[in-house]
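# dropping a prediction and its sequence here:
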Amino acid sequence: MKFKSLYFLFVALFMVTSCKSNTKETNLQQAKEVAQESAPEIIKLSPQELQNYETAYFASGCFWCVEAIFESVRGVKEAVSGYSGGTEENPNYDMIGNGITRHAEAVEVYYDPKQISFTELVQVFFGSHDPTTLNQQGPDRGSQYRSIAFYKTEKEKNIIEGYIQAAVDMNIYEGDPITTEVTKFEKFWKAEEYHQDYERKNPNNSYVRNVSIPRLNRFKANFGDFLKKDNH
C-alpha cells in the first residue's frame, strides 16, 4: 500500500500541531523541566565507545520523530538529534525554526554494520516518511523539514540513488516525484540537549502524542524485522 495515502489522512487530523507549532512552543519550557526531572534512565554509550561504530546521517522531518525511529532499529547504538545540510556555523533551534539557515533537522545514527547495513538504514529512512512532499513532513512545513539522505562515500551515494531509481521503476509513489536530496555529508551540529531523546522524555507532550508516537508505531508495524527485540 502506498505510504502517502495513509500519511495524508494522518496529516489532516493533526495539522493543528507541529514540531515548531504554537502548541509545541507553549509546552517547550515545561518539557525541558520534565526531561530533567522525570525522564527514565537508560544506558548510554560514551563518546569513546560510540567511536567504534559507523555513522549515517538522514533528515526526514521533525528530529524528535526521526531519532525515535532509528533508535528502535536493531544494530543502531545511538541516534542524535541535530542540524545538517546548510553552511552556517553554530546553528541553533531558533535559527532553524525561523528559517534563518539552510540546515535541516537531522539525525546522526551510530550503527554496527555487523548487525545492520547502510542499505537497510536507507530502507528505514525511505520507509518511515513520505519522500514526495517538498519541504514538508506531516504537519511540519519549511525547508528545515525537507528530506535529505546524506552520503560520505561514493558507495553510499550509489546505494541511495539505486534505491530511489528502484522506487521509481516500481512506481512505489504512483508517479509522484521523489524530492529527497542526495547530499554529500559535510558537518553535523548536535542540537540542544533538551531535544535529545525528546519523545522518550516527553510522552505527554501534545505533538509527541499526536504525531511522533503514531509515526513511530506505523514504522514498527511495517518494519518488524528491523526492530530491536525489546521494541516488538
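Nice, thanks for sending it over. Numbering: from 1, shown residues only.
# from here on, contacts and neighbour counts on C-alpha atoms
OK.
# can you show me the strands along the protein?
Applying DSSP state E to the chain gives strands spanning 54-60, 76-84, 104-111, 136-137, 140-141, 147-151, 181-184, 189-190.
# hold the first one in mind and look at this next one:
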Amino acid sequence: MRSFASGLAAIALLAVSACQEPALAAESVVEAPAAKRIAKEGKGLKTAIFAGGCFWGVEAVFSHTKGVTSAVSGYHGGTARQADYKLVSSGVTDHVEVVKVTYDPSVIRYDELLRIFFSVIADPTLKDRQGPDRGAHYNAELVPMSAEQLAVAKAYLAQMKASGKWSRPIVTDIVRAQAFYPAETYHQDFAAKNPRHPYILRWDAPKVAALKRLYPSQYRAEFRRN
C-alpha cells in the first residue's frame, strides 16, 4: 500500500504496472486444506490478529466473513509514538500492518479463519511482501492471542507445509502478541467506503470474490462495519 500522501494517481499507476512475477504469485488462489487440529475455544467472543500485507484487503475479507463481529485495521509492535501511517509505510518503524479480528467461535472457529486467511488473503510463501507491497511492515504473520490459538496455528502451518499445495516453502511467521494500535480513521472500512479505489479494485475486490466462491457458506454479503 503506497503512502496516502502520494495520491490516487500513483496508486492507479501501481494498479496497472505492478504485475510483476512476485505480485502474480501473491494473487494466485490456493485453497488451503481444512484443519486437522480443530480449535476448541469455548463460548464467548474471541480475538486474533492477522498480518497479510496491506490491511485494507485483510479487513475487507474478514468483514465479509460470517461470525466476525469486528475487523479493525492497525499496527502491531513498535511504539505508540511511531504508530502513524506515514512512518509505518515508510518502513522506518518496527510495526507491521495488521487486522484485529473479533469473532464468535460458535459460528466460525480460529482454524477456519486460518484456512480463509491462507486461501484468499495472504500468500504464505512470501517474506516481507504481499501483492505489490514491499517491506517488513507488509509481512504475513499470525499473532495468536491465546494458548489454544497458538497450538492451532502451529499445527496448521505444519499441515500446510506437508500438504504440497504450495510450490515454494511456507515462510509465514507466528509472532508473540505485542501492543496493537488502531490505524487512522480513514483506514477503517476502507474497502467499503472506497469500492472504486484503484487499489481496492485491483488487489482486494478479487480476494472478497474468492471468499464468496470458495467458502459460500461462510461468506456474508453485508460488509461488517466497525
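That came through fine. On a predicted model such as this, the values are computed, not experimentally measured, just so you know.
# could you tell me the TM-score of the two chains?
TM-score of the superposed chains, computed with TM-score structural alignment, normalised by the length of structure 2, equals 0.77; 187 aligned residues with a Cα RMSD of 1.9 Å.
# still on that earlier bit, how about the strands of structure 1 in a markdown table, adding distance to Val66 of structure 1 and mean neighbour count?
Listed next are the strands of structure 1 as a markdown table, based on distance: least, Cα to Cα, whole Å; neighbours: other Cα atoms under 10 Å:
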| stretch | distance to Val66 of structure 1 | mean neighbour count |
| --- | --- | --- |
| strand 54-60 | 7 | 23 |
| strand 76-84 | 8 | 25 |
| strand 104-111 | 7 | 27 |
| strand 136-137 | 11 | 22 |
| strand 140-141 | 13 | 20 |
| strand 147-151 | 11 | 24 |
| strand 181-184 | 16 | 16 |
| strand 189-190 | 14 | 20 |
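# and these: which comes nearest Asn231 of structure 1?
Nearest to Asn231 of structure 1, of all the strands of structure 1, is strand 76-84, at 12.5 Å by Cα to Cα.
# how distant is the closest one from the center of its chain?
Relative to the centre of its chain, strand 76-84 of structure 1 is centred 8 Å away, using Cα atoms, centre = their mean, to the nearest Å.
# helices of structure 2, start to end?
Assigned by DSSP state H, the helices in structure 2 fall at 7-17, 21-27, 55-63, 85-90, 110-116, 147-163, 190-193, 198-199, 205-214.
# using CSV, lay out those together with mean neighbour count.
What follows is those, written out as CSV (neighbours: other Cα atoms under 10 Å):
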stretch, mean neighbour count
helix 7-17, 14
helix 21-27, 16
helix 55-63, 28
helix 85-90, 17
helix 110-116, 21
helix 147-163, 17
helix 190-193, 18
helix 198-199, 22
helix 205-214, 19
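# out of those helices, the one nearest Ala183 of structure 2 is which?
With Cα to Cα as the yardstick, what comes closest out of those is helix 85-90 (7.2 Å).
# find me the equivalent region of that closest one in structure 1.
Mapped onto structure 1 using TM-score structural alignment, helix 85-90 of structure 2 spans residues 93-98.
# returning to that earlier point: nearest to Ser128 of structure 1, of the strands of structure 1?
When the strands of structure 1 are compared (using Cα to Cα), the closest one is strand 54-60, at 8.4 Å.
# quick one: contacts of the closest one?
Strand 54-60 of structure 1 is contacted from outside by 66, 104-113, 118, 125, 129, 131, 137, 145-151, 185, using Cα atoms under 8 Å, 6 or more residues apart in numbering.
# distance from it to structure 2 after superposition?
Mean deviation of strand 54-60 of structure 1 relative to structure 2 after superposition (mean Cα distance after the TM-score superposition for structure 1): 0.7 Å.
# now that strand: which residue numbers in structure 2?
Taking TM-score structural alignment, strand 54-60 of structure 1 hits residues 46-52 over in structure 2.
# over to stretch 31-39 of structure 1?
Using TM-score structural alignment, stretch 31-39 of structure 1 corresponds to no residues of structure 2.
# thanks again, I'm all set now.
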